[in-house]
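Participant: Mind looking at a prediction? Sequence and model below.
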Amino acid sequence: MEKPMLFWEWERLESYVENNFFQISDPGKLLSPIRSVRVWRDQNLRIVMETKSAEHPMTAREQEYPPGTVRVNDDVVHFTSPGGGVAHAFGVDIRKSKTNTNHQHGKHETVQTCSLHHFESNTSYKGAVAYTFDWIANVERRHYFWPDGVQESTQEISTRTLGYGTDPVTFTATSSEDSGSRNCLDINVGGFRIILGSSKLATELDNTKPGYILYIGDPDEETRKRIRDSLSFALGFPIIYLGYAKHREDFKLLSLKAINGYSMDGRAFNVPVMPPAPICVPPGSNMLDKGKVETVANSFFANYSNYSLSSLNWIYWHAVTAPVHMAAAYFGAAIEKIQKKYIEGQGKNFNNLIIPKQKYNTLKRSIFAAIKECDLSIEDKKTFEEKINGGNVVSLKVRSQRFFDHIGLDMGSAELTAWQRRNDAAHGNELADGDYISLIRDTKLLKLILHRIVLKITGASALYIDYYSLNFPERELTRGVSE
């Protein structure tokens, strides 16, 4: 007999709906009355709902939305349970309807299978939230030696009663099983104590590398996303968010939410674990140093609203999982976005001009005078004047060089060469035949440039890991990579 999953192990969406005897109180667009309902997460981390009804679907029905319609799916199905719990399925989309009819017995059943955007529920319990679990996937338990332990203790009480009547004989025996392992990380991020860990499931979902983040307290959703993104950057792998569960001090469940997991079509599970800064001791080992992880994560967290870091997690992991010929463009776009935000924040402290403004105004007047003497249409003259008005801005290449100088990062010769690769990818320039090795190496350098920028402007580390050179040495952040 398979052991039931305990509430601290992982999400229990299907058993929660089943064990609390949820029934649909408002079916929305589904066929009703509904005899039974099932909600679960499939192996692709999508939420699925299946309902069974005795009703016949309409045979001739106009399409609700014409093909090609772009819309936000706001269709909802509501649930209630005998214990006082309520639940709601949002973004209900009927994917399949299957009918079974037994003409001999006059029975009919229609099974409707739906995809959901997310599922939320509140139980009948009230009170303050003491513990919040974020259910996540892609926690690679084997890459790191985790610094903190998990102790498991299971007790089983067995009884046997012999005899009948008023004086039976009852025997009782107690057995226990204790175990322990190191598979979690207990640190403070953003003012909250959090424990990141991995779970071992006896289901087909175990290959999604299930895990959790336990927050002591009740941080809001925005704060928890900020913490997840900070941990993801520090540890070097994309964390896939699946929802949450909130519990009281006595561990009673107050509420839960399950959402579709986004794994970039499964590519997230194949990303090599590569932290941008040294977070293990001794160097070159996989033994996590709690202090180093905490420093990098908190630095990212503190600067989350600056330099477009709030959107970096999305851009960065799509760059990591992109086809090699396009990854350079994605990394380059992320670098430019951060540069732009940083330069905007510096204001007059950053020189973005080719020559001083006063000198350019003198030059501009001379150019305008020359244009007037040319035999040009009014429209052409206007076009030239608009270009000249904005012509005192340095090129992207020069601005990047000034940016690196401004934040104190030396660009090695190899990195300067790689920067051109970003332009080739962005503009679709043809790749010379046989140049794929250079393409891969230059893309690695662009990734390193991005790492160095983020580590520098957030103050997360004085060192970075050079994934371009053999044996991945640790280098001073100010020093670039040279051939």
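Facilitator: Thanks, I have the structure now. Numbering: from 1, shown residues only.

Participant: use CA for all of it now, contacts and neighbours both
Facilitator: Fine.

Participant: Just the buried positions in the strand ranked longest in the chain, please.
Facilitator: What stands out as the longest strand in the chain, according to DSSP state E, is strand 169-189. For strand 169-189, the neighbour count (16 or more other C-alpha atoms under 10 Å) marks N183, C184, L185, D186, I187, N188, V189 as buried.

Participant: Output the contacting helices and strands for it.
Facilitator: Applying 3 or more C-alpha pairs under 8 Å, 6 or more residues apart in numbering; DSSP states H and E, we find strand 169-189 packed against strand 148-162, strand 192-198, helix 290-302.

Participant: related to what we said a few turns ago, pipe the buried residues of strand 169-189 into TSV and attach distance to G28 per row.
Facilitator: As requested, those are exported to TSV (distance: C-alpha to C-alpha, whole Å):
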residue	distance to G28
N183	43
C184	42
L185	43
D186	44
I187	44
N188	44
V189	42
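
Participant: With adjacent residues omitted, what lies nearest to D442?
Facilitator: Setting aside the residues directly before and after it, D442 is nearest to A418 in space (C-alpha to C-alpha, 6 or more residues apart in numbering), at 4.7 Å.

Participant: Tell me the helices and strands packed up against the host helix or strand of that neighbour.
Facilitator: Secondary structure from DSSP states H and E places A418 in helix 413-426. On a contact count with 3+ C-alpha pairs under 8 Å, 6+ apart, helix 413-426 meets helix 324-346, helix 436-458.

Participant: swap the cut-off to 6 Å and go again
Facilitator: The helices and strands touching helix 413-426, judged by 3 or more C-alpha pairs under 6 Å, 6 or more residues apart in numbering; DSSP states H and E, are helix 324-346.

Participant: And here is the other one:
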Amino acid sequence: MPDEWKWEKLPSEICRPEFESPCDFFEIERRSDFSLWACGTSYDPPPRDDEEEDGKSRVPGQRIEGETLEFKELSECAVTCYNSLRLDKERQSSCGEPNQVTEKWRCAALERVLRDDEPVHAIDWVLNLRHELIFPRATDADTDVSHKRRREGIEWERMRSRNQDGLDHLSLSLVVNESEYEVNVGCTTGGPQKWLPGFVEYAGAVPSAEERRLIRQSLSFALGGELILVSTSWFNDDGWLIKTRHVSQTFTKVIGAVSGGTAPMTNIAGSGSWLDGNLFDEEKIRQLTQKLIDADELLCVDELKRFYFLARRTVMDVGPAVYGSSFEYIRDRIEHDLPTTLIEKKAYRETVRPALEAAVKGLVDDEFLCPGATVEDLLSKLSYFHKISLTAQSRVLMEHLGLEFGDVEKAALSERNHPAHGRTYQDEHYDTLMRHVRAFQSLINRVILAVTEGADTYIDYSTDGFPERSLEEPLGGPKGDGKPAVFAES
């Protein structure tokens, strides 16, 4: 295992398989692409047989959904791999050397149990935790198998000196499902620094897996960057590590999140701009995170995060289309009482549409139709005849939320149609495209903040300098005059 991943507490010993395998020992590793592997080798394998005793085929590339691979470390600690994919089973023999078989499994998740104790606190180890702002609290930590930390209060001398090396975490009190948790969030030097390692620690009580996921997702929105989970560690009352769980991630997801940078929805600095190296404002972050948690039933933060951060890390050419999907998802979640049609549905279905169909059939015959078209094709268009356009629905939603819908918003919404319908961009288009993407992101941020009541202001990424505006104020565009960026003629 690479030294840079020791913070994860992956199994450090050779593991014995508890399942049928020609290999006597396996090694568990996380590779540089963030995938988890169980790899075994045997120098005296049995005869080749792709059919195991249970009758299940074990062929390369086969995913065994739901099946677990059980191992035991030499110390008798149990290791379990979940939803494993057998990538290959190789045999080698040459020049009189004995047969050798190598078996490799790629695992979706891995769990290791060291002690059968009750956990009293847990830590989620994450990637992509960084910011232009400075964490206001310090940590005195001694981390080994026995894991003890002392989270210190705000140190005013360090704050005044802006000593970024000595300040590494936030402390937030959050309520999930009527249970209160003390959540510490910060950076760590224990992991691979180029991927911005950090931790989300739960002290005093351990939330469920679903509650921890909701907390991480809400923090991702509040801090302005997607926190990517790689593992979780549980500890007993004496500070001893009792269990770990590790998950595979994809390299493209991690590098996309890290390269996308930080872009909070609202200014979360204690004073001044979030771009000026100031300190985090814990209360602003706590309030916004709590509001997102409280809005989970309405917005389904898990799904919202998938859409939103997929748009954040996708290539710019398709950015407007992906942001469009994110915006439509939010609109569909909250517009239950908003009009989506120009004519009442029952009246259209029972009165208007039959009349339109009769008119079409009476007026249109084959001589009017283009080659390959039919009257039935024309009639199918009537299903959408009474519906409000997506842009109009978006305007209605913004008005419902009390948010002004300006020209920059309209241009951003219109731009989503171009990549969705196969438009490509030339080199001279990318500066303008980037501004439309930033405008779309700011538009979505405004809606999320308005729905959750998480803040009264938003950061306008459509305007140079990224100014802070009130939620009611529309996007300013590149020059702040309310006019959108315009593409140069190709």
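Facilitator: Yes, it's here. Given the structure is predicted, the values throughout are model-derived calculations rather than measurements.

Participant: TM-score of the superposed pair?
Facilitator: The TM-score (TM-score structural alignment, normalised by the length of structure 1) is 0.79; 434 aligned residues with a C-alpha RMSD of 3.4 Å.

Participant: need the contact list for A460 of structure 1.
Facilitator: With contact set as C-alpha atoms under 6 Å, 6 or more residues apart in numbering, A460 of structure 1 has these partners: V296, S299.

Participant: go with 8 Å
Facilitator: For A460 of structure 1, the contacting residues are T295, V296, A297, N298, S299, F300, V454, by C-alpha atoms under 8 Å, 6 or more residues apart in numbering.

Participant: hmm, back to that, and the angle for the longest strand of structure 1 with strand 148-162?
Facilitator: Relative orientation of strand 169-189 of structure 1 and strand 148-162, computed by axes from the mean of the first three to the mean of the last three C-alpha atoms, to 10 degrees: 170 degrees.

Participant: Counting neighbours, what do you get for the nearest residue to H147 of structure 2 once chain neighbours are set aside?
Facilitator: What sits nearest to H147 of structure 2 in space, not counting adjacent residues and going by C-alpha to C-alpha, 6+ apart, is G239, at 4.9 Å. The local packing of G239 of structure 2 (other C-alpha atoms under 10 Å) involves 18 other residues.

Participant: what residue of structure 1 takes the place of G239 of structure 2?
Facilitator: Using TM-score structural alignment, the partner of G239 of structure 2 in structure 1 is F251.

Participant: ok, its match to A245 of structure 1 distance?
Facilitator: 11 Å (C-alpha to C-alpha, to the nearest Å).

Participant: rewinding a little: just confirm the residue nearest to H147 of structure 2 contacts D142, I think it does.
Facilitator: No - contact criterion C-alpha atoms under 8 Å: G239 of structure 2 and D142 do not qualify, at 10.4 Å.

Participant: Find residues that contact each of the two.
Facilitator: Here G239 of structure 2 and D142 have K148 as joint contacts, going by C-alpha under 8 Å, 6+ apart.

Participant: can you tell me which two in the buried residues of strand 169-189 of structure 1 are farthest apart?
Facilitator: Maximum pairwise distance among these (C-alpha to C-alpha): 18.5 Å, between N183 and V189.

Participant: Checking the residue nearest to G61 of structure 2 when sequence neighbours are not counted next. Helix, strand or coil?
Facilitator: Setting aside the residues directly before and after it, G61 of structure 2 is nearest to L87 in space (C-alpha to C-alpha, 6+ apart), at 4.9 Å. Following DSSP: H, G, I helix; E, B strand; the rest coil, L87 of structure 2 is assigned to strand.

Participant: and L87 of structure 2, what is it in contact with?
Facilitator: Per C-alpha under 8 Å, 6+ apart, neighbours of L87 of structure 2: P60, G61, Q62, K104, W105, R106.

Participant: mean shift of the one helix or strand the fourth one maps to relative to structure 1?
Facilitator: What it means is K104 of structure 2. Using DSSP H and E, K104 of structure 2 sits in strand 100-113. Aligned to structure 1 and superposed, strand 100-113 of structure 2 gives a mean residue distance of 2.8 Å (mean C-alpha distance after the TM-score superposition for structure 1).

Participant: and that strand, what other elements does it pack with?
Facilitator: So strand 100-113 of structure 2, by 3+ C-alpha pairs under 8 Å, 6+ apart, packs with strand 36-42, strand 78-92, strand 241-247.

Participant: what does stretch 422-440 of structure 1 rub up against?
Facilitator: V324, H325, M326, A328, A329, F331, G332, R421, L446.

Participant: which one of these is nearest G84 of structure 1?
Facilitator: Distance ranking of the contacts of stretch 422-440 of structure 1 against G84 of structure 1, using C-alpha to C-alpha, places F331 first at 50.2 Å.

Participant: And for whatever residue of structure 2 lines up with that closest one, nearest residue in space, chain neighbours not counted?
Facilitator: Matched across to structure 2, F331 of structure 1 falls on Y323, judged by TM-score structural alignment. Nearest non-adjacent residue to Y323 of structure 2, counting by C-alpha to C-alpha, 6+ apart: A311, 5.4 Å away.

Participant: tell me the SS of that neighbour?
Facilitator: With three-state DSSP as the basis, A311 of structure 2 sits in helix.

Participant: residue in structure 1 matching it?
Facilitator: Alignment note: A311 of structure 2 maps to A319 in structure 1; criterion TM-score structural alignment.

Participant: Just give me the neighbour total for that match.
Facilitator: Residues near A319 of structure 1, counting by other C-alpha under 10 Å: 22.

Participant: what sits against it?
Facilitator: Counting by C-alpha under 8 Å, 6+ apart, A319 of structure 1 touches M326, A327, A328, Y330, F331.

Participant: ok, back up a step: using TSV, please lay out the helices and strands packed on strand 100-113 of structure 2 together with distance to A455 of structure 2.
Facilitator: Formatted as TSV, those follow (distance: least, C-alpha to C-alpha, whole Å):
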stretch	distance to A455 of structure 2
strand 36-42	40
strand 78-92	41
strand 241-247	33
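
Participant: So for V126 of structure 2, which of those sits nearest?
Facilitator: strand 241-247 (10.8 Å).

Participant: after that closest one comes which helix or strand?
Facilitator: helix 251-259.

Participant: For the residue nearest to T452 of structure 2 when sequence neighbours are not counted, give its distance to L401 of structure 2.
Facilitator: Counting by C-alpha to C-alpha, 6+ apart, K291 is the residue found nearest to T452 of structure 2 once chain neighbours are left out, at 5.6 Å. Going from K291 of structure 2 to L401 of structure 2 by C-alpha to C-alpha gives 16 Å.
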